[in-house]
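Q: just coords:
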């Protein structure tokens, strides 16, 4: 089974002996630091195998989990040994133990991913020694629940699938023109009014066509607490995103004073629209209050403020925006956007959090050490040193940010957008964006060429993004995400050269695990008939 592991471990060598067969007499043990991992492992393997996997003493247990920072392992790294004494997982930290336990599960037959046992199964761990650790600290996936809402149960399932691939960040896109998806106690109209729209555009044809069906939903604060806690047990950090100052139609619908044009409807079309937030003190206070409520729910050190695709037309004609430009000594509306984002950056930094934004936050000005500029009052312009750039419009934004001393997460559209078309075949459903094949995801490298060693150290890692304009059900989500997410997971975890010809046989074996887990992925040969969407037009 070692030749089916995904992501590929750093070091693997066969062991001696027959390995370990799990039976009703198998005992398990964990040190105090690994107790949570053991609870997870017993729950998952117990359901799949039907075995009790009862706890035992360390000396008599066949499966043993422990943390040992002195074992010579890298952060999040682990050593898994299966031999005549049983199976031992030692992690540099608790996360390392968890990833070792995930590998242990992969060593079992694919039915280890089911929720109930099948008759006649044999549960054998092969004799092996594996030493492993991730290449990057940030191994993420963005899920857009603003365009099409995914309920809590699907988000929890998505977390499980991320964790099974040793990914450790779930970036939740919680607001956009087409919906606001999280409860804010101070501003109840955000969910009463802005969490649903009257209909949705179908496909990307122009002029648009609509389905005539209301769509909506939101996460309560207790839902968020549950998701965050569930993810933390699986060593996944949940990073929230509230998109400003563009992509804010839904919020403006609920609170018209936030915008420049009075009350507007929640968006029903896909695209970029002129409606933007005003840049008044009242609007900034509104979003500071929103952020403060969300910081209570999301303990992540990072908070994403969007900052992408913000048209400037309304600001050009806005008296309050032009007054702000004059008062702050700004050059133009691009610097005005940077100023607005900078206010939220400072708010987050004062609370010990780090801001993330799409690479448009580089427009205007950037805090770059000695080259920073100041307002007429002597206040520093630009972003705080802790601000992090998520580079999506190619690699250029990431390169610029890294060279300016900012941390970077790479997610260029050409290699990271899982809502993009997977082939040029006519039966590929809702073909949008550029072609992004499985092998394109696998073979691209997160670190841009031309960075110095110091600059490359600012690349925290990478993530894939799944925008859901055309993904309206969990089944369609599965189809677009998998197995490209499996390829991405190996890219950000595994070191060394990547050979797609070597990867594909391992992936085909891995698909049996996804089958057992009930994931309706895209077959490598193309969509099944029920996965197509005849008549729904995409776009280039």
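A: Yes, it's here. As the structure is a computational prediction, the values presented were derived from the model and not from experiment. Numbers count the residues shown, from 1 in each chain.
Q: use CA for all of it now, contacts and neighbours both
A: Noted.
Q: name the element the most centrally placed residue in the chain belongs to?
A: The C-alpha lying nearest the average C-alpha coordinate of the chain belongs to residue 141 (Cα atoms, centre = their mean; 2.2 Å). With elements delineated by DSSP states H and E, residue 141 resides in strand 138-144, which encompasses its position.
Q: what do you get for residue 314?
A: Per DSSP H and E: residue 314 is located in helix 313-316.
Q: next secondary structure after that helix?
A: Next helix or strand after helix 313-316 toward the C-terminus (DSSP H and E): helix 319-327.
Q: and the helix or strand following that next one, how far from the chain's centre?
A: Toward the C-terminal end, the helix or strand that comes next after helix 319-327 (DSSP H and E) is helix 333-350. Centroid separation for helix 333-350 versus its chain: 24 Å, with Cα atoms, centre = their mean, to the nearest Å.
Q: tell me what the strand holding residue 141 is packed against?
A: Packing contacts for strand 138-144, counted by 3 or more Cα pairs under 8 Å, 6 or more residues apart in numbering; DSSP states H and E, involve strand 169-173, strand 459-466, helix 484-493.
Q: and what about the nearest residue to residue 116 once chain neighbours are set aside, helix, strand or coil?
A: Take residue 116 and drop its neighbours on the chain: the residue closest to it by Cα to Cα, 6 or more residues apart in numbering is residue 48, 4.7 Å away. Three states are possible here, and by DSSP: H, G, I helix; E, B strand; the rest coil the one that applies to residue 48 is helix.
Q: any idea how far residue 108 is from residue 48?
A: Distance of residue 48 to residue 108, given as Cα to Cα, to the nearest Å: 11 Å.
Q: ok, now residue 538?
A: Following Cα to Cα, the distance that separates residue 538 from residue 108 is 41 Å.
Q: use this one as the comparison:
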């Protein structure tokens, strides 16, 4: 039997054998022997601790990195602090810590394991984004999807279009709580990332084997951009020169015009972003685009006729197809929310983020397109974690830690079929209308992101057979302590702490179980 208790590893490895005894790890340079063996596969690793020390074999450099995250978990929660303060005599020398003799063999189930972070509604300063990259790395998550633009703000610096950061990155005031709330924060809100900031974020992520996928939302969710450059809007329908960055929540009716001016403008935006973001995928939104202005616009109707489209509804598919081809010419792939499936066939290589349920992902996979499963009903972390009255700004469905642990990214309709290979993986989506600072984002994301991490990494059984009690034991037996060491303001199992509550701030709870769509 091991001389120390088996550690509460998370996410659960494919296999872990504890052989008895411990190794006194002192953290000396070179104490961990590393090598690579491509036969293990991408991101896979083998971690061995025995009387001779620690040996890590990675299928690649990413596998070695994930093995180090496991090693940190074996060493205890304090390993996740930014530094450790020596205690007792011999200050400056780290005391030896017992590592259990073990052989851990591990590899991820999915190659897309991510978090979508909305920095457009509430701006998260660069330091906060870097911190979230550390949190993703600690959970073996490898994609940060950055939602950079929306009606309420534009965040990336585009040097050829300076008004995007001079004008579109700030709004005059902010609704506090749900869109129906009558409470306002009258302070201007905003901020942006310089291109140097974005390069730093990308480089910091790469050191942690995380890909940053940028999202620029088109053709809807674009009022902030139109407020800076009015010619982008449907000028024959509405006076776009009077636009401001939107201070309301929800979906603005003001969308991009289907014009060559708009195409050239966003090609210019993307040219600069492609120099910063090396990711294979570029997310171009495509969700929640009202068509009313296009139906009223003579210019839009002429565009429909010139293109031979059936109606204005098909213009969104035209937008998607144009930029899918433009990106493909540059060796990139477009990914968009599942509305891009509407209005016409997708170009080859286009991928889909299935957010309105499973249906869009199933249709996309059956049509030969890759899919990231992130259904609102399961993994929207802006939704409330409990039905209790103390939950801060209760939005949407109740999605508990248990619910997220029982989420299955592969729909039953695809499981075991040839189309299952199109499911790239999964991500949680964190929209920030009602999360105005780091504490609020932490509360909504954690501990549920730990459950999503295990779903995305570990070879779990079918949802009905998953051992949530074991997961809960590993959370209380070690992982909450790791989150404490990382400084995460998570929701405790017993409910929100007094300072995490937001009494009097209006939410929009949806009663009953979420539908399976």
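A: Cool, got the structure. No experiment lies behind these values; they were computed from the predicted model shown.
Q: what's the TM between chain one and chain two?
A: The TM-score (TM-score structural alignment, normalised by the length of the second structure) is 0.93; 487 aligned residues with a Cα RMSD of 1.2 Å.
Q: residue 26 of the first structure is nearest to which of the helices and strands packed on strand 138-144 of the first structure?
A: helix 484-493 (31.0 Å; Cα to Cα).
Q: which ones are touching the residue nearest to residue 116 of the first structure?
A: Contact partners of residue 48 of the first structure, counting by Cα atoms under 8 Å, 6 or more residues apart in numbering, are 111, 112, 113, 114, 115, 116, 117, 118.
Q: how about a cut-off of 7 Å?
A: With contacts defined as Cα atoms under 7 Å, 6 or more residues apart in numbering, the neighbours of residue 48 of the first structure are 111, 112, 113, 114, 115, 116, 117.
Q: what residue of the second structure takes the place of it?
A: Under the alignment (TM-score structural alignment), residue 48 of the first structure pairs with nothing in the second structure.
Q: alignment lookup: residue 319 of the first structure to the second structure.
A: With TM-score structural alignment as the criterion, residue 319 of the first structure matches residue 298.
Q: any idea how far residue 28 of the second structure is from that match?
A: When distances are taken as Cα to Cα, residue 298 of the second structure and residue 28 of the second structure turn out to be 72 Å apart.
Q: which one of the two has more residues nearby?
A: Neighbours were tallied for residue 298 of the second structure and for residue 28 using other Cα atoms under 10 Å; the higher tally belongs to residue 298 (14 against 9).
Q: what distance do you get for that one to residue 234 of the second structure?
A: Counting by Cα to Cα, the gap between residue 298 of the second structure and residue 234 of the second structure amounts to 10 Å.
Q: can you pull the contacts of the counterpart of residue 192 of the second structure in the first structure?
A: Alignment note: residue 192 of the second structure maps to residue 218 in the first structure; criterion TM-score structural alignment. Each residue near residue 218 of the first structure by Cα under 7 Å, 6+ apart is listed here: 181, 182, 183, 191, 195.
Q: most widely separated two among these?
A: For the contacts of residue 218 of the first structure, the maximum inter-member distance is 9.3 Å, found between 183 and 195 (Cα to Cα).
Q: more crowded one of these two?
A: Neighbour tally, residue 183 of the first structure and residue 195, criterion other Cα under 10 Å: the higher count belongs to residue 195, 26 against 23.
Q: check contacts around the more buried one.
A: Taking Cα under 7 Å, 6+ apart as the definition of contact, the neighbours of residue 195 of the first structure are 179, 180, 181, 216, 217, 218.
Q: pretty sure residue 356 of the first structure is in a strand, no?
A: Yes - the assignment for residue 356 of the first structure, made by three-state DSSP, places it in a strand.
Q: that one contacts residue 307, correct?
A: No - judged on Cα atoms under 7 Å, residue 356 of the first structure makes no contact with residue 307 at a distance of 9.2 Å.
Q: sorry, back to before: for whichever helix or strand comes after the strand holding residue 141 of the first structure, grab the matching residue range in the second structure.
A: For strand 138-144 of the first structure, the following helix or strand on the C-terminal side (DSSP H and E) is helix 152-164. Helix 152-164 of the first structure lines up with residues 126-138 of the second structure when matched by TM-score structural alignment.
Q: in the stretch 151-300 of the first structure, which spans are strands?
A: Remark: strands assigned in the stretch 151-300 of the first structure by DSSP state E, counting those that start in this stretch are 169-173, 175-176, 179-180, 196-197, 215-216, 237-244.
Q: which of the ones you listed sits most buried?
A: Per residue and on average, the most neighbours among these fall to strand 179-180, with a mean of 34 (mean count of other Cα atoms under 10 Å).
Q: how far apart are that one and its match in the second structure?
A: Mean deviation of strand 179-180 of the first structure from its aligned counterpart in the second structure after superposition (mean Cα distance after the TM-score superposition for the first structure): 0.3 Å.
Q: residue range for that strand in the second structure?
A: Matched against the second structure by TM-score structural alignment, strand 179-180 of the first structure falls on residues 153-154.
Q: quick one: contacts of that stretch?
A: The contact list for stretch 153-154 of the second structure, computed with Cα under 7 Å, 6+ apart, reads 120-121, 148, 164-165, 168-171, 190, 224-225, 245.
Q: reformat the residues you listed as a markdown table; add distance to residue 441 of the second structure.
A: Supplementary listing: the contacts of stretch 153-154 of the second structure in a markdown table, determined by distance: Cα to Cα, whole Å:
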| residue | distance to residue 441 of the second structure |
| --- | --- |
| 120 | 13 |
| 121 | 12 |
| 148 | 16 |
| 164 | 25 |
| 165 | 24 |
| 168 | 23 |
| 169 | 20 |
| 170 | 20 |
| 171 | 20 |
| 190 | 17 |
| 224 | 23 |
| 225 | 25 |
| 245 | 23 |
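Q: next, the distance between the ends of stretch 142-157 of the second structure.
A: For stretch 142-157 of the second structure, by Cα to Cα, the gap between its terminal residues amounts to 25 Å.
Q: same deal with stretch 160-172 of the first structure?
A: For stretch 160-172 of the first structure, the separation between the terminal residues is 15 Å (Cα to Cα).
Q: roughly how far out does it sit from the chain middle?
A: The offset between the C-alpha centroid of stretch 160-172 of the first structure and the centroid of the whole chain comes to 7 Å, using Cα atoms, centre = their mean.
Q: about what we covered before: angle of the strand holding residue 141 of the first structure against strand 459-466?
A: Angle between the axes of strand 138-144 of the first structure and strand 459-466 is 30 degrees (criterion: axes from the mean of the first three to the mean of the last three Cα atoms, to 10 degrees).
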